[in-house]
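Q: Need the 3D shape of this:
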Amino acid sequence: MKGPRSSSGGERELKTRVKTGKSRSLSSKLWLERQLNDPYVARAKREGYRSRAVYKLTEIDDKYRFLKPGARVVDLGAAPGGWSQIAARRVGATEGKGRVIAIDILEMDAIPGVDSLLLDFLDPDAPDILKEKLGGKADIVLSDMAANATGHRKTDHLKIMGLVEAAAEFATEILNPGGVFLAKVLQGGTEGELLSLLKRSFSSVKHIKPAASRADSAELYVFATGFRGQN
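A: From the prediction side, this is the model:
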């Protein structure tokens, strides 16, 4: 059976609309509508993934092939665990080959092949705790973290950039030479300090906008490879 057609004769998609009630703000209504109509959200549910973000990591790794079998991966701010799911499968942690450690201040349901740590990576002891858990240093540090939004674009940009700069500093403490750092950033003109830090520490630094990122989003991913090691 064919779906409804527009007046021009072409098929049109039926979109779910959400009413604004007394307990739901307009911004909440728009967010919920976007989630309900997002094909990546529906696909993630069908395929058993915890978030649509898995397709961003999958797309980046399909192109650059950095999640190599046997690699040791640290996923910062991992909850709900979508990126950890992908990393565990690609490095072979589900078969006991690589290692994936997920760090978050939120509790997370168990994932096959993933060790979870209820830990704030900003804790001064976090690098030593992690290296002890790994039995050494990591090969890859991932961060899809975003600070809680205030609704004020400039403030939110500064918050997420501060978070990713801290994640980059953390990565330089726990990565093996040759290691990889992949993290979410926002466009907005304050990326200079982060790029300066990364270019001092990594041989290659680039920005990536995967197709799974929403077109109207300011998010990018910074991809740094060839960690030079600590001075």
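Q: contacts and neighbour counts: CA atoms only from here.
A: Fine.
Q: Determine the set of other helices and strands touching the helix ranked longest in the chain.
A: In the chain, with assignment by DSSP state H, the single longest helix is helix 153-174. Helix 153-174 sits against helix 126-134, strand 138-143, strand 175-186, helix 192-201, with contacts defined as 3 or more C-alpha pairs under 8 Å, 6 or more residues apart in numbering; DSSP states H and E.
Q: Can you list the buried residues in that helix?
A: Of all the residues in helix 153-174, those buried under the rule 16 or more other C-alpha atoms under 10 Å are 156-165, 167-168, 170-172, 174.
Q: same deal with stretch 200-216?
A: Neighbour count says stretch 200-216 has 201, 202, 205, 209, 210, 212, 213 buried, by 16+ other C-alpha under 10 Å.
Q: So the residue nearest the centre of the chain versus residue 118, what's the distance?
A: Nearest to the mean C-alpha position of the chain, counting by C-alpha atoms, centre = their mean, stands residue 144 at 2.3 Å. Going from residue 144 to residue 118 by C-alpha to C-alpha, to the nearest Å gives 17 Å.
Q: ditto for residue 130
A: Using C-alpha to C-alpha, residue 130 is found at 11 Å from residue 118.
Q: Now do the same contact list for residue 29.
A: Neighbouring residues of residue 29 by C-alpha atoms under 8 Å, 6 or more residues apart in numbering: 18, 19, 20.
Q: That one and residue 18: what is the separation?
A: Applying C-alpha to C-alpha to residue 29 and residue 18 gives a distance of 6 Å.
Q: What of residue 107?
A: 30 Å.
Q: how about the helices in the chain?
A: Along the chain, counting by DSSP H, helices occupy 26-36, 39-47, 54-64, 82-91, 126-134, 153-174, 192-201.
Q: can you state the direction angle for the longest one and helix 126-134?
A: Per axes from the mean of the first three to the mean of the last three C-alpha atoms, to 10 degrees, the angle that helix 153-174 makes with helix 126-134 is 50 degrees.
Q: again with the last one
A: Helix 192-201 runs at 50 degrees relative to helix 126-134, counting by the same axes, to 10 degrees.
Q: another one to check against the first:
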Amino acid sequence: MAKNTSGRGQRELRVKVKTARGRKLSSTLWLERQLNDPYVQRAKREGYRGRAAFKIEEIDDKFRFLVPGARVVDLGCAPGGWLQIAVPRINALGEKSGKRMGRIIGIDLQEVEPVPGAEIHVLDFLEDDADDKVKGWLDGKADLVMSDMAAASSGHKQTDHLRIMALCEAAAYFAFDVLEEGGTFVAKVLAGGAEGDLQKVLKQKFTKVAYMKPGASRSDSSEKFVVATGFRG
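A: You can find the predicted model right below:
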């Protein structure tokens, strides 16, 4: 067979997107970045609902909290990529014989397309009785609360940072109410100076607090993930 000496097939070609009538340049650049993002392409190939699935995959590969038998709560679970990663790892479908069967509850403000093995509810976790509802659905407390939530962008970097930190802090206090002793909290934060207060609270409540920026996070993003383990109860 003749060798391909043209260079074609040696690397993927970059997709260029033309600016369409009525589309802003920023939208065109976003679309171009999406089309050329290897994690977006991989998600499509492997059937995941977005590149974010690989963030929790990488974090769990390092910290190992998605284990068979775990009881998990996914806050702001749309579109469902984190659920897709978690279900087989916690054995929510009972496919791993001899392993404990886990449970996962996904909650979001909007309807989310079903994920086999996950139980999804429309719920605002900030409601007064949200923690009781979740514990009722789980028939007890959780081993893990995880969140990839992000507040709607305002376009102002500092404002967006404060909004995400406030959301993460609210998720942490929710976790304090539903976690079993020894449990884990994983959430997205933004680097920018306001995370100190949250870190102080987490260090009081957990035996270990670490941060990680997975490879699936864009290099130009200030997002990282806090992983707090060993909930003191």
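Q: what's the TM-score here?
A: With the length set by TM-score structural alignment, normalised by the length of the first structure, the two chains reach a TM-score of 0.93; 224 aligned residues with a C-alpha RMSD of 1.4 Å.
Q: Look at residue 130 and residue 118 of the first structure and report which has more neighbours.
A: Per other C-alpha atoms under 10 Å, whichever of residue 130 of the first structure and residue 118 has more neighbours is residue 130, with 20 against 13.
Q: Show me what that one aligns to in the second structure.
A: For residue 130 of the first structure, the aligned position in the second structure is residue 134, judged by TM-score structural alignment.
Q: show me the contacts for that match.
A: Shown in contact with residue 134 of the second structure (C-alpha under 8 Å, 6+ apart): 105, 178.
Q: before we move on, the earlier item: redo the helices of the first structure as a markdown table? Include distance to residue 114 of the first structure.
A: What follows is the helices of the first structure, written out as a markdown table (distance: least, C-alpha to C-alpha, whole Å):
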| stretch | distance to residue 114 of the first structure |
| --- | --- |
| helix 26-36 | 27 |
| helix 39-47 | 18 |
| helix 54-64 | 15 |
| helix 82-91 | 6 |
| helix 126-134 | 12 |
| helix 153-174 | 18 |
| helix 192-201 | 27 |
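Q: Looking at these, spot the one closest to residue 73 of the first structure.
A: Proximity to residue 73 of the first structure (C-alpha to C-alpha) singles out helix 82-91 among the helices of the first structure, at 7.4 Å.
Q: mean per-residue distance, the closest one to the second structure?
A: Taking mean C-alpha distance after the TM-score superposition for the first structure, the mean distance separating helix 82-91 of the first structure from the aligned residues in the second structure is 0.7 Å.
Q: What angle do helix 54-64 and that helix make with each other?
A: Using the same axes, to 10 degrees: helix 82-91 of the first structure against helix 54-64 is 40 degrees.
Q: How many residues are close by residue 225 of the second structure?
A: Neighbours around residue 225 of the second structure, by other C-alpha under 10 Å: 22.
Q: cool, residue 47 of the second structure as well?
A: 10.
Q: Identify the residues contacting it.
A: So residue 47 of the second structure contacts nothing (C-alpha under 8 Å, 6+ apart).
Q: what about stretch 69-77 of the second structure, how long is it end to end?
A: Using C-alpha to C-alpha, the two ends of stretch 69-77 of the second structure sit 20 Å apart.
Q: typo on my end, stretch 128-141 of the first structure
A: So stretch 128-141 of the first structure: terminal residues 15 Å apart, C-alpha to C-alpha.
Q: With stretch 136-147 of the first structure instead?
A: 29 Å.
Q: Now residue 116 of the first structure. Nearest residue, chain neighbours left out?
A: residue 102 (4.7 Å; C-alpha to C-alpha, 6 or more residues apart in numbering).
Q: wait, that neighbour sits on residue 111?
A: No: with contact defined as C-alpha atoms under 8 Å, residue 102 of the first structure does not count as touching residue 111 (9.7 Å).
Q: And these two? Which one has more around it.
A: residue 102 (25 against 15).
Q: Which residue in the second structure aligns with the more buried one?
A: With TM-score structural alignment as the matching criterion, the partner of residue 102 of the first structure in the second structure is residue 106.
Q: Its match: what's it in contact with?
A: Applying C-alpha under 8 Å, 6+ apart to residue 106 of the second structure gives the contacts 73, 74, 75, 76, 77, 83, 118, 119, 120, 121.
Q: What separation do you get for the fifth one and residue 215 of the second structure?
A: In this structure, residue 77 of the second structure and residue 215 of the second structure are 21 Å apart, going by C-alpha to C-alpha.
Q: now swap in the first one and tell me
A: Using C-alpha to C-alpha, we find residue 73 of the second structure at a distance of 24 Å from residue 215 of the second structure.
Q: And for the third one?
A: As judged by C-alpha to C-alpha, residue 75 of the second structure and residue 215 of the second structure stand 22 Å apart.
Q: before we move on, what about the last one?
A: Computed with C-alpha to C-alpha, the distance linking residue 121 of the second structure and residue 215 of the second structure is 30 Å.
Q: residues touching the counterpart of residue 185 of the first structure in the second structure, list them.
A: Aligned by TM-score structural alignment, residue 185 of the first structure pairs with residue 189 of the second structure. Residue 189 of the second structure makes contact with 164, 165, 168, 195, 223, 224, 225, 226 under the criterion C-alpha under 8 Å, 6+ apart.
Q: if we go to 6 Å?
A: Applying C-alpha atoms under 6 Å, 6 or more residues apart in numbering, we find residue 189 of the second structure in contact with 223, 224, 225.
Q: out of the residues you listed, who's nearest residue 138 of the second structure?
A: residue 225 (24.9 Å).
Q: Could you find the counterpart of that closest one in the first structure?
A: Match for residue 225 of the second structure (TM-score structural alignment): residue 221.
Q: I figured its match hits residue 184, correct?
A: Yes: counting by C-alpha atoms under 6 Å, residue 221 of the first structure touches residue 184, with 4.4 Å between them.
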